[in-house]
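S.K.: Coordinates only, no sequence provided:
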């Protein structure tokens, strides 16, 4: 009987606390799932990459579950003060050891929400340029035309001067025309070739005009806009068609020359 009475006393003393803690845990699981789903719906409207979105959703669920667990432990009579102090000490040590990683994470969140650049845009940053291939919570990956990739830690991005070209770039081509050639004819030919190229955008309007009166030639500047992916192909195509059409139209492209005069004795 003594044992039975003791068990009954324990059930009366702690039973309601255990039931309360279990109820808190159950409600906490439901709340964590609801918070995660709500946050996921919000983040889906932010044009965010799926891995980053899932990381933020899991982080939010984890914080809710941690709060619920601490509440349940307190309901059981566990002193959570020392537990929180221990978590703080461990967190401080981990933070110091992973300072660079945490800096990358904070910078990554800043990039994701402020959107200084997006995937597919062409940027120049800290002496490196390329098309943005991926933005993760820790780094930004740039793709080059030679199929190489540059991975930049996100902490290097924040606070630096960023040149964002967007999803279009302006070609800056030049071609020399002989001083004896018909300049107006040359400009007309170049404008026609630029507008006929399917890679060249109609808006903004391509710029074609005389840039410099050089020593051996009249330099014509050609500045059309193209998609980032068409930058190098458009440049090669325009140079090829200009050379071919100039030859067909008998427009000379001069090369640097020097005239040397030998003066005899007077």
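M.R.: Cool, got the structure. Keep in mind it's a predicted model, so treat the numbers as computed, not measured.
S.K.: from here on, contacts and neighbour counts on C-alpha atoms
M.R.: Noted.
S.K.: what's stretch 63-80 in contact with?
M.R.: By CA atoms under 8 Å, 6 or more residues apart in numbering, the residues outside stretch 63-80 that reach it are 14, 17, 18, 20, 21, 22, 24, 25, 28, 29, 31, 32.
S.K.: err, stretch 44-58, not the other one
M.R.: Residues contacting stretch 44-58 (CA under 8 Å, 6+ apart): 36, 37, 39, 40, 43, 112, 113, 135, 136, 137.
S.K.: that older thread, I'd like the contacts of stretch 63-80 laid out as JSON lines, including neighbour count, distance to residue 245 and secondary structure.
M.R.: What follows is the contacts of stretch 63-80, written out as JSON lines (neighbours: other CA atoms under 10 Å; distance: CA to CA, whole Å; DSSP: H, G, I helix; E, B strand; the rest coil):
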{"residue": "14", "neighbour count": "14", "distance to residue 245": "94", "secondary structure": "helix"}
{"residue": "17", "neighbour count": "18", "distance to residue 245": "90", "secondary structure": "helix"}
{"residue": "18", "neighbour count": "17", "distance to residue 245": "88", "secondary structure": "helix"}
{"residue": "20", "neighbour count": "15", "distance to residue 245": "86", "secondary structure": "helix"}
{"residue": "21", "neighbour count": "21", "distance to residue 245": "84", "secondary structure": "helix"}
{"residue": "22", "neighbour count": "16", "distance to residue 245": "83", "secondary structure": "helix"}
{"residue": "24", "neighbour count": "18", "distance to residue 245": "80", "secondary structure": "helix"}
{"residue": "25", "neighbour count": "19", "distance to residue 245": "78", "secondary structure": "helix"}
{"residue": "28", "neighbour count": "21", "distance to residue 245": "74", "secondary structure": "helix"}
{"residue": "29", "neighbour count": "17", "distance to residue 245": "72", "secondary structure": "helix"}
{"residue": "31", "neighbour count": "16", "distance to residue 245": "71", "secondary structure": "helix"}
{"residue": "32", "neighbour count": "22", "distance to residue 245": "68", "secondary structure": "helix"}
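S.K.: Check it against this one:
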């Protein structure tokens, strides 16, 4: 532009008008950015606080939803700022949508685990420390993230299970209820006194202080086996005492049988030989 043109009143008016419009757009964009940052930050903090105050929801879920809301609001803020400068946003939104779809298809397995992780953290079918069976593997829950669940097996192996498999399969939580029933089967010889054996079993197991009196210990004849009479026993105890009661009952009943001449028979087989 020539210096002479700057002296033209119309040119000066146009330049001043353009400068004012550009300055106005910049100021408006800055205001939108400040308001957007404030709203996004407040929403993220509010979500985290709400989740933290809920006993059913984990803080990890609050951080995830808070960040999701924050970046969603900021995306709308960027689009609004582009609109103040006259930049077409329709094509930008379409491109963003196509890119999101492509990323979602490429990461569908990961997103499936993420969605399952959200459901696990939200509904809490198991918690840290619970003994569970997930995807055919049993262990104590050591960590729950948005993508995986970490178990420690009985021999202290670390098992990492994708949340998609945990949520999509049967979940067995052995620690969910405060009490559990211990089911045991004892075998006696056909020549032994069944009533005496059943009374010995009931008295021996009931003597364990960890076994609940209500419901009382239950005993009944379950089957007539090939070489034994099988007696089933059911006793209730606290969940944490399950294996202790189980192992001690097996030992104590065997010793009580020995003291009262009740025998646990070995399997018998009869071989018949034909001549010729």
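M.R.: Yes, it's here. Being a predicted model, the structure only gives us computed values, none of them experimental.
S.K.: Superposed, what's their TM-score?
M.R.: Superposed pair, TM-score by TM-score structural alignment, normalised by the length of the first structure: 0.79. Supporting alignment: 261 aligned residues with a CA RMSD of 3.3 Å.
S.K.: before we move on, the earlier item: so which of the contacts of stretch 44-58 of the first structure are in strands?
M.R.: Those of the contacts of stretch 44-58 of the first structure mapping onto strands are residue 135, per DSSP state E.
S.K.: For the contacts of stretch 44-58 of the first structure, work out which two are farthest apart.
M.R.: 37 and 135 (22.6 Å; CA to CA).
S.K.: more crowded one of the two?
M.R.: residue 135 (23 against 14; other CA atoms under 10 Å).
S.K.: Was I right to think that one contacts residue 119?
M.R.: Yes. Between residue 135 of the first structure and residue 119 there is a contact under CA atoms under 8 Å: 7.0 Å.
S.K.: ok, of the contacts of stretch 44-58 of the first structure, which one's closest to residue 187 of the first structure?
M.R.: residue 135 (42.8 Å).
S.K.: Can you tell me how far the counterpart of the closest one in the second structure is from residue 78 of the second structure?
M.R.: Under the alignment (TM-score structural alignment), residue 135 of the first structure pairs with residue 144 in the second structure. Distance of residue 144 of the second structure to residue 78 of the second structure, given as CA to CA, to the nearest Å: 34 Å.
S.K.: Residue 12 of the second structure now?
M.R.: Taking CA to CA, one finds residue 12 of the second structure at 32 Å from residue 78 of the second structure.
S.K.: likewise residue 214 of the second structure?
M.R.: 66 Å.
S.K.: Between these two, which has more neighbouring residues?
M.R.: Between residue 214 of the second structure and residue 78, counted using other CA under 10 Å, residue 78 has the larger neighbour count: 15 against 9.
S.K.: Tell me which residues touch residue 228 of the first structure, please.
M.R.: So residue 228 of the first structure contacts 121, 122, 131, 167, 168, 169 (CA under 8 Å, 6+ apart).
S.K.: count of neighbours near the corresponding residue of the first structure for residue 59 of the second structure?
M.R.: Using TM-score structural alignment to pair residues, one finds that residue 59 of the second structure aligns to residue 50 in the first structure. Neighbours of residue 50 of the first structure under the rule other CA under 10 Å: 12.
S.K.: try residue 242 of the first structure
M.R.: For residue 242 of the first structure, the count of nearby residues is 19 (other CA under 10 Å).
S.K.: can you check residue 124 of the first structure too?
M.R.: For residue 124 of the first structure, using other CA under 10 Å, the count is 16.
S.K.: Relative to residue 121 of the first structure, how far out is the closest residue to it other than its chain neighbours?
M.R.: Of all residues not flanking residue 124 of the first structure in the chain, residue 163 sits nearest, at 5.0 Å (CA to CA, 6 or more residues apart in numbering). Separation of residue 163 of the first structure from residue 121 of the first structure (CA to CA) stands at 11 Å.
S.K.: quick one on the thing from earlier: which among the contacts of stretch 44-58 of the first structure gets closest to residue 61 of the first structure?
M.R.: Nearest to residue 61 of the first structure out of the contacts of stretch 44-58 of the first structure is residue 36 (CA to CA; 5.6 Å).
S.K.: how close does that closest one get to residue 204 of the first structure?
M.R.: Counting by CA to CA - residue 36 of the first structure and residue 204 of the first structure are separated by 44 Å.
S.K.: and those two? which has more neighbours close in?
M.R.: residue 36 (21 against 11).
S.K.: Which residue of the second structure sits opposite the more buried one in the alignment?
M.R.: Correspondence of residue 36 of the first structure to the second structure, assessed by TM-score structural alignment: residue 44.
S.K.: which SSE is the residue lying closest to that match once chain neighbours are set aside in?
M.R.: Counting by CA to CA, 6+ apart, residue 44 of the second structure lies nearest to residue 66, which is 4.2 Å off, once chain neighbours are set aside. In this assignment (DSSP states H and E), residue 66 of the second structure forms part of helix 59-84.
S.K.: Find me the equivalent region of whichever helix or strand comes after that helix in the first structure.
M.R.: Downstream of helix 59-84 of the second structure, the first helix or strand assigned by DSSP H and E is helix 90-106. Residue correspondence for helix 90-106 of the second structure in the first structure, counting by TM-score structural alignment: residues 81-97.
S.K.: Excluding sequence neighbours, find me the nearest residue to residue 117 of the first structure.
M.R.: Sequence neighbours aside, residue 164 is the residue nearest to residue 117 of the first structure in space, at 6.8 Å (criterion: CA to CA, 6+ apart).
S.K.: let me redo that: residue 40 of the second structure
M.R.: Residue 40 of the second structure's closest residue in space is residue 70 (CA to CA, 6+ apart), at 4.8 Å.
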